[in-house]
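Peer 1: return a 3D structure for these sequence lines:
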Amino acid sequence: MEQQSIQEIQDEIVDEFSLFDDWMQRYEYMIELGKSLPVIEARYKTEENLIKGCQSKVWVHAELRDGRLYFTADSEAIITKGIIAILVRAFSGQKPADIIGAKTDFIDEIGLKEHLSPTRANGLVSMIKQLKLYAVAYETQMES
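Peer 2: This is a model prediction of the structure:
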């Protein structure tokens, strides 16, 4: 199977969210996504893998395999876990350069930011920033 582009995955996520009429259903769906998240190994639940700027603890681990970046993550809060699950789905298995250049408009398209508390919205921004920082780090490593 050919690797989907980040844009294709994001479009898929937007389509899935558009199936729900109200935000309670969307939250439930996010919680389901959180449950299906590839769980981070306990040994990666460290201070340096914690995302700064999140109200609840969110750990993200990145691994480069065959020129692609794979993410695993976890959070102690179910909604936050759903948010990071959406981002992991959009970016995991992609080339670092593609992650760096990826737009995140799909977050606005599904209406996520406007339905989060300000602290969660800040956390979302921190998560995106962190995933892109990993991509920058690995991209630099690949070039050297």
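
Peer 1: from now on I want contacts and neighbour counts done on CA atoms only, so please keep to that.
Peer 2: OK.

Peer 1: what segments of the chain are strands?
Peer 2: Across the chain, reading from the start of the chain, the strands by DSSP state E fall at 58-65, 68-75.

Peer 1: and those as a markdown table, adding mean neighbour count?
Peer 2: Shown next, in a markdown table, are these (neighbours: other CA atoms under 10 Å):
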| stretch | mean neighbour count |
| --- | --- |
| strand 58-65 | 19 |
| strand 68-75 | 22 |
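
Peer 1: same list (these) but as a markdown table, adding distance to R89.
Peer 2: Below are these laid out as a markdown table (distance: least, CA to CA, whole Å):
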| stretch | distance to R89 |
| --- | --- |
| strand 58-65 | 13 |
| strand 68-75 | 9 |
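
Peer 1: quick check: buried residues in the longest helix along the chain?
Peer 2: In the chain, taking DSSP state H as the definition, the longest helix is helix 118-143. By neighbour count on 16 or more other CA atoms under 10 Å, the buried set for helix 118-143 is 120-121, 123-124, 126-128, 130-132, 134-136, 138-139.

Peer 1: cool, and stretch 42-50?
Peer 2: Of the residues in stretch 42-50, those with enough neighbours to count as buried (16+ other CA under 10 Å) are Y44, K45, N49, L50.

Peer 1: which one of those is nearest Q25?
Peer 2: Sorting those by how near they are to Q25, with CA to CA, puts L50 at the top with 28.6 Å.

Peer 1: next up, for comparison:
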Amino acid sequence: MSTRTIDSIIEDFELLDNWDDRYRYLIELGRALPPFPEEARSEATKVQGCASQVWLVSETATAPEGPALAFLGDSDAHIVRGLIAILLALYSGRPAPDILAADPAAVFQRIGLKDHLTPQRSNGLRSMVERIRADARQAVATSAA
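Peer 2: Next up, the predicted model:
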């Protein structure tokens, strides 16, 4: 499976009627993540606040709209890897101001995941989003300096 757009992921979720199928699809999305470099698994890239082990790295590039960020992520939990895949589809490659303006809660509500995540996973998801936003804020601050 190649990198999916957030729109195609939303469409796919809307086609799946039951939660077993949706969870299987979520796991499939996670399996399709690009390989995460072993050397990037460190305390510095680890997302705090997740029950599972989660690592996120970002790379900033210059774009006409300002700095754009590309993300890589991984987890030791299959469903969390799927959540990372959705976040990367939503955020990766986008300009930092767009990342800061995006509403991931609306996406997770639309695909119905918001109501089907345990409180622990919801907290972890918030931690991942906050880490992505922190990287975007840092990119904006660095480009303004």
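
Peer 1: follow-up on the earlier one: which stretch among the strands of structure 1 comes nearest D15 of structure 1?
Peer 2: Set against D15 of structure 1 and scored by CA to CA, these come closest in strand 68-75, at 22.9 Å.

Peer 1: from the contact counts, what lies against the closest one?
Peer 2: Counting by 3 or more CA pairs under 8 Å, 6 or more residues apart in numbering; DSSP states H and E, the packing neighbours recorded for strand 68-75 of structure 1 are strand 58-65, helix 78-91.

Peer 1: which residue lies nearest the spatial centre of structure 1?
Peer 2: With distances taken as CA atoms, centre = their mean, L87 lies nearest the centre of structure 1, 1.8 Å away.

Peer 1: for I78 of structure 1, see how far away that one is.
Peer 2: L87 of structure 1 sits 15 Å away from I78 of structure 1 when distances are taken as CA to CA, to the nearest Å.

Peer 1: how about C54 of structure 1?
Peer 2: Applying CA to CA to C54 of structure 1 and I78 of structure 1 gives a distance of 13 Å.

Peer 1: could you do S126 of structure 1 as well?
Peer 2: Distance of S126 of structure 1 to I78 of structure 1, given as CA to CA: 17 Å.

Peer 1: count the neighbours of the residue mapped onto D12 of structure 2 from structure 1 for me.
Peer 2: With TM-score structural alignment as the matching criterion, the partner of D12 of structure 2 in structure 1 is E16. Per other CA atoms under 10 Å, the neighbour tally for E16 of structure 1 reads 13.

Peer 1: ok, now D17 of structure 2?
Peer 2: By the measure other CA under 10 Å, the count of residues near D17 of structure 2 is 9.

Peer 1: distance check, it against I6 of structure 2.
Peer 2: Counting by CA to CA, the gap between D17 of structure 2 and I6 of structure 2 amounts to 19 Å.

Peer 1: where in structure 1 does stretch 134-143 of structure 2 fall?
Peer 2: Using TM-score structural alignment, the residues of structure 1 aligned to stretch 134-143 of structure 2 are 133-142.

Peer 1: nearest spatial neighbour of P95 of structure 2, skipping sequence neighbours?
Peer 2: Take P95 of structure 2 and drop its neighbours on the chain: the residue closest to it by CA to CA, 6 or more residues apart in numbering is A68, 3.9 Å away.

Peer 1: alignment lookup: the one you found to structure 1.
Peer 2: Checking with TM-score structural alignment, A68 of structure 2 has R68 as its match.

Peer 1: kindly report the same for R22 of structure 2.
Peer 2: Under the alignment defined by TM-score structural alignment, R22 of structure 2 corresponds to R26 in structure 1.

Peer 1: go ahead and confirm that match touches F20.
Peer 2: Yes: R26 of structure 1 is within contact range of F20, at 6.2 Å (criterion: CA atoms under 8 Å).

Peer 1: ok, these two, which is more surrounded?
Peer 2: Residue environment comparison for R26 of structure 1 versus F20 gives the larger neighbour count to R26, 19 against 13, counting by other CA under 10 Å.

Peer 1: got a list of what that one touches?
Peer 2: F17, F20 (CA atoms under 8 Å, 6 or more residues apart in numbering).
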